[in-house]
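[1] After the sequence you'll find the predicted model.
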Amino acid sequence: MDANKVQIFDTTLRDGEQVPGCKIDAKQKLVIAERLDLLGVDIIEAGFPVSSPGDFTSVNEIAKLVKNATVCGLTRAVEKDIEVAAKALKPAVRGRIHTGIGTSESHIKYKFKTTREEVIRRAKKAVSYAKNFVDDVEFYAEDAGRTENEFLAKVCEEAIKSGATVLNIPDTTGYCLPEEYSAKIKFLKENVKGIDSVILSCHCHNDLGLATANSIAGAIAGARQIECTINGIGERAGNTALEEVVMILKQHPYLNLQTDINTKLLYDTSLMVREKMGMPVQPNKAIVGANAFAHSSGIHQDGVIKNRETYEIMNPEDVGVTESAIVLTARSGRAALAYRAKKIGYELTKIQLDKAYQTFLQFADKQKEVIDDDIHVIMKQVSRISKIAIA
């Protein structure tokens, strides 16, 4: 594997599906899995096979369908979970079992009511057992974000000895600051024997709005897999958004980190997931929101019309958006009106534009947005009142 390649582990169909209100059936999961494979993700976490017969079937069918990506199934550190996941993944060209256990004091004391020693024993046993079924075993240290670094390093070292190929360091509760998460990855890189033989993975949640920042910080510190979802969907406030980390790495080439994602499919994939899962995206969502490449301020519009790069750091076509949107509101200027008018066939002189703009402002003050049909009406009014012909 290229040392600068960051693998994209998509968990839309597992962690993303856990969103309250998400509506998706097995057939829709297959459609999304096929698109994720086309998008270029490296690993598709297809589900949690032991959780229900339906999830087992979905993982099994996805394992049959996907030809390029590794297909992954989640388990607890329980032999039955691992056996069921292995059975579901059997048809996969490349299968991975993702097993693990909570490692924070909170999980050890309240969730498992056990000891650190027992957690290490169960972690080793789970990884070793999973290796009987697949070569590729990912170990997750749940709530690693709140786990004391020395103990986390000890657990990771034992997981490597037991055969883990990937170590997942989740900020399960979205608590870490980027500096803290980066330092945690760096600590593991420097203090775990055998760490260079495995891939470190970032799995960050967005409870404080830091999932993407933490994942990027982790990758800069040496992690080479990012676990994410389309549109950032996931439990509570969601997961790291795939489209965000991919475009951050693409737009900052000096980081010398890259993915194999076909970015021109990002917007269309986002729309597909919204539709299939019944999960809308807020208009101001980075990269794929309706307003991500829309401009309504006159100052911004004038700059973008003159040169797109004045207010856009990405070419919308790079993510599959046709073009930037110049939205006409009461905050828009003459340049924006002339631009939109030209788009629908009106070449305005300066005198015509000055007349049209005054009428435009009257429209804009009455409604939130002036659309193309309104522009036609404005041009007719100006032509009739001022006796200035507007072709």
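    Received, thanks. Bear in mind that the values here come from a model prediction, so they are computed numbers and not experimental data.
[2] going forward, measure contacts and count neighbours with C-alpha atoms only.
    Will do.
[3] What segments of the stretch 251-391 of the chain are strands?
    Assigned by DSSP state E, counting those that start in this stretch, the strands in the stretch 251-391 of the chain fall at 294-295, 325-326.
[4] take a look at this one as well, against the first:
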Amino acid sequence: MSQNTDNVVGMQNCDKYAREYFMPPVTSLKWTQKEYITEAPMWCSVDLRDGNQALVVPMNLEEKLQYFQLLVSIGFKEIEVGFPAASETEFAFLRTLIEQDLIPDDVTIQVLTQSRDHIIRKTFEALHGAKRAIVHLYNSTSRAQREQVFRKSRQEIIDIAVSGAELVQACAAQTPGNFQFQYSPESFTGTEMDFALDICNHVLDVWRPTPEHKVIINLPATVSMSMPHVYASQIEFMSEHLKHRENVTLSVHPHNDRGTGVADAELGVLAGAQRVEGTLFGNGERTGNVDIVTLALNLFAHGVNPRLNFANLPAIRAAYERLTNMEVGKRHPYAGELVFTAFSGSHQDAIAKGMKWREEDERRYWSVPYLLIDPKDVGRAYEGDIIRINSQSGKGGIGYILEQHFGIDLPAEMREGLGYRVKSVSDRLHKELLPREIYDIFIEEFVNLNAPVEFVGYHVANQVDYLTSVTVRIDGCVMEWTSTGNGRLDAISRAIQQNLGVAYSNLVYKEHAKGVGSASQAVSYIGITSSDGTRHWGCGMDADIFTSSVKALFSVVNKLRPAVSDLVQERSSAGPIRSLYG
């Protein structure tokens, strides 16, 4: 049946938007032939500049120092520390890092400067004595900026870049320190590709990079304007046509306006970028910068060492939230509170079985269903993280929770009945159930049930026909039932059926230990089929293994209610219960 769109309103004013980006003048699609990224790019954190300027309340000096140490501990070797000509705090932070010798020898700081004379000079004043620093020069090049903001021609924009590059070179020669140069045609994604190439090459002609003094050309998606494959083609075109390419480090700086920052960065690296600028958890103006945490762990998930350490991601997230007053979303890739959590019953069952399968041979590659990476590799625990229970959960997840938290290894058949009960409680209360709440439901519904028939004790008379007496209490009256069987448990089962007048069949039994040493308890499970074909389960716990099995038997018999309750009530009303059962 075809859909009639004549009366669809939607958002008809979409025709006001044009695609204000530019494809390369030649085909640039070699990147499409690559399957994945084979090694990590160079990383540059811009948290302390790009990320900081996006905060409602920017970090103070002490907070910036703490954040710098956080970035160093993660393993960043290039860190953009600010725009020192922009404010006293930025200037003071840079001077503190240099004068107090807080920059490790293997870490290069980076500073940003517009291509304006007084800003460049102020920047080098702040950099005096830096052991290793990248001076990041930029000016805007897009058609929209040229026409609307600067109202300058292409040549005039090139002149701004070239004069800035010359002044940076001159100031570096006069300032104590060790400096590398970087140029960004800001708003690259809205720039015609021939012009972007032309202005970068003019800057390279000034700096003339060598193997010993490479230059960084950074191509930012200042505003993400196209689908990721277009950005990749732009990067490939620039990579193949830049002058001095062997001495140029090609960098990308994607923003996330279209929600494709990670894809832009990954495809950009496939297309020839060797370096990525971004922030932890994507902090930045508008929708943010590209998230380096996600990029790095995407590599990790493909078996590539990201050369950054996120083994304690919860601690990193906590430090980030404390210092920036920003929050990491609960579904944020890898770092979110719920990203490794399954509520769906089918997902829980698959995860539980996958984890069990993995225990059988830990040498296998990680391939647990629904879990891209092992949560423990980023500092997350299996208990309480992977499987959590609400009204959408299933028997597999509930069984997994009991096993992981309490050592309760339910028989597969028993899980279904418990699952329905747990889901019912969650649905009625409209809340997630914690492991202890699930355990309490299990105890209440299945374990050591003693009403209406309470088990008191047993005595085995002989081991030939297992003549066994079992003592019970019903309605306050104590009595003893005796029977024989092919084992002690069978004899007690026969005594129950004979004296209560109930019938069941297909008794199955499972047991295991719960805990170790003197605190160990035996846990037994018994399943029976009642006369109407319904399957019932009970559980017993006791320090003695056989006693736990007898308690499990009484638990399941008591679950035959109302059948057992009705029989007890019927016989009690006929006279003293001792006379009926004695």
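    Alright, I've got the coordinates. Just so it is clear, the model here is predicted, and its values are computed rather than measured.
[5] In JSON lines, list the strands of the stretch 251-391 of structure 1 along with distance to Val382 of structure 1.
    Converted to JSON lines, the strands of the stretch 251-391 of structure 1 look like this (distance: least, C-alpha to C-alpha, whole Å):
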{"stretch": "strand 294-295", "distance to Val382 of structure 1": "25"}
{"stretch": "strand 325-326", "distance to Val382 of structure 1": "22"}
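[6] Out of the ones you listed, which is closest to Ile8 of structure 1?
    Across the strands of the stretch 251-391 of structure 1, Ile8 of structure 1 has its closest neighbour in strand 294-295 (28.1 Å, C-alpha to C-alpha).
[7] on average, how far is the closest one from the matching bit in structure 2?
    For strand 294-295 of structure 1, the mean deviation from structure 2 after alignment is 1.1 Å (mean C-alpha distance after the TM-score superposition for structure 1).
[8] what range in structure 2 does that strand sit on?
    Under TM-score structural alignment, strand 294-295 of structure 1 corresponds to residues 341-342 of structure 2.
[9] Contacts for that stretch next, please.
    Applying C-alpha atoms under 8 Å, 6 or more residues apart in numbering, the external contacts of stretch 341-342 of structure 2 come out as 348, 385-388.
[10] which among these end up buried?
    348, 386-388 (16 or more other C-alpha atoms under 10 Å).
[11] a markdown table for the residues you listed, including distance to Arg380 of structure 2?
    Output for these, formatted as a markdown table (distance: C-alpha to C-alpha, whole Å):
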| residue | distance to Arg380 of structure 2 |
| --- | --- |
| Gln348 | 17 |
| Ile386 | 9 |
| Ile387 | 12 |
| Arg388 | 14 |
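[12] and which of those residues is nearest Arg95 of structure 2?
    Comparing those against Arg95 of structure 2 with C-alpha to C-alpha picks out Ile386 as the nearest, at 45.5 Å.
[13] Could you list which residues are in contact with the aligned partner of Glu327 of structure 2 in structure 1?
    Using TM-score structural alignment, the equivalent of Glu327 of structure 2 in structure 1 is Pro280. Residues counted as contacts of Pro280 of structure 1 (C-alpha under 8 Å, 6+ apart) are Arg274.
[14] Which residue, neighbours along the chain excluded, lies closest to Leu371 of structure 2?
    Phe340 (6.7 Å; C-alpha to C-alpha, 6 or more residues apart in numbering).
[15] Quick check: that neighbour vs Asp385 of structure 2, distance?
    Relative to Asp385 of structure 2, Phe340 of structure 2 is positioned 6 Å away (C-alpha to C-alpha, to the nearest Å).
[16] Break down the stretch 101-250 of structure 2 into its strands, ranges please.
    For the stretch 101-250 of structure 2, the strands defined by DSSP E, counting those that start in this stretch cover 108-114, 130-140, 177-186, 215-221, 248-254.
[17] any chance you could map the helices in structure 1?
    26-39, 53-65, 79-89, 105-106, 116-130, 149-161, 178-191, 211-221, 242-251, 266-277, 298-306, 334-343, 350-366, 372-386 (DSSP state H).
[18] Would you mind giving these as CSV with distance to Asp318 of structure 1 added?
    As requested, the helices of structure 1 are exported to CSV (distance: least, C-alpha to C-alpha, whole Å):
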stretch, distance to Asp318 of structure 1
helix 26-39, 13
helix 53-65, 28
helix 79-89, 34
helix 105-106, 43
helix 116-130, 40
helix 149-161, 38
helix 178-191, 27
helix 211-221, 20
helix 242-251, 9
helix 266-277, 9
helix 298-306, 17
helix 334-343, 22
helix 350-366, 32
helix 372-386, 26
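[19] So which of these is the most surrounded?
    Burial of those is given as mean neighbour count (mean count of other C-alpha atoms under 10 Å); helix 211-221 ranks first at a mean of 24.
[20] how about that helix, which residues of structure 2 does it hit?
    Under TM-score structural alignment, the counterpart of helix 211-221 of structure 1 in structure 2 spans residues 261-271.
[21] contact partners of that stretch?
    Residues from elsewhere that reach stretch 261-271 of structure 2, judged by C-alpha under 8 Å, 6+ apart: 30-31, 34, 36-37, 41, 224, 228-229, 231-233, 235-236, 239, 252-256, 275-276, 289-291, 294-295.
[22] same thing but at 6 Å, please
    If you take C-alpha atoms under 6 Å, 6 or more residues apart in numbering as the criterion, stretch 261-271 of structure 2 is touched by 31, 228, 232, 236, 254-255, 290.
[23] same check, this time on stretch 218-234 of structure 2
    Stretch 218-234 of structure 2 has contacts (C-alpha under 6 Å, 6+ apart) with 24, 28, 184, 187-189, 251-255, 257, 264, 267-268, 271.
[24] same deal with stretch 365-375 of structure 1?
    With C-alpha under 6 Å, 6+ apart as the criterion, stretch 365-375 of structure 1 contacts 328-330.
[25] Centre of the chain to that stretch, how far?
    Taking C-alpha atoms, centre = their mean, to the nearest Å, one finds the center of stretch 365-375 of structure 1 at 34 Å from the center of the full chain.
[26] Give me the most central residue, structure 2.
    Nearest to the mean C-alpha position of structure 2, by C-alpha atoms, centre = their mean, lies Tyr334 at 2.5 Å.
[27] quick one on the thing from earlier: which two of the contacts of stretch 218-234 of structure 2 have the greatest separation?
    It's Ser28 and Asp257 that sit farthest apart of the contacts of stretch 218-234 of structure 2, by C-alpha to C-alpha, at 23.8 Å.
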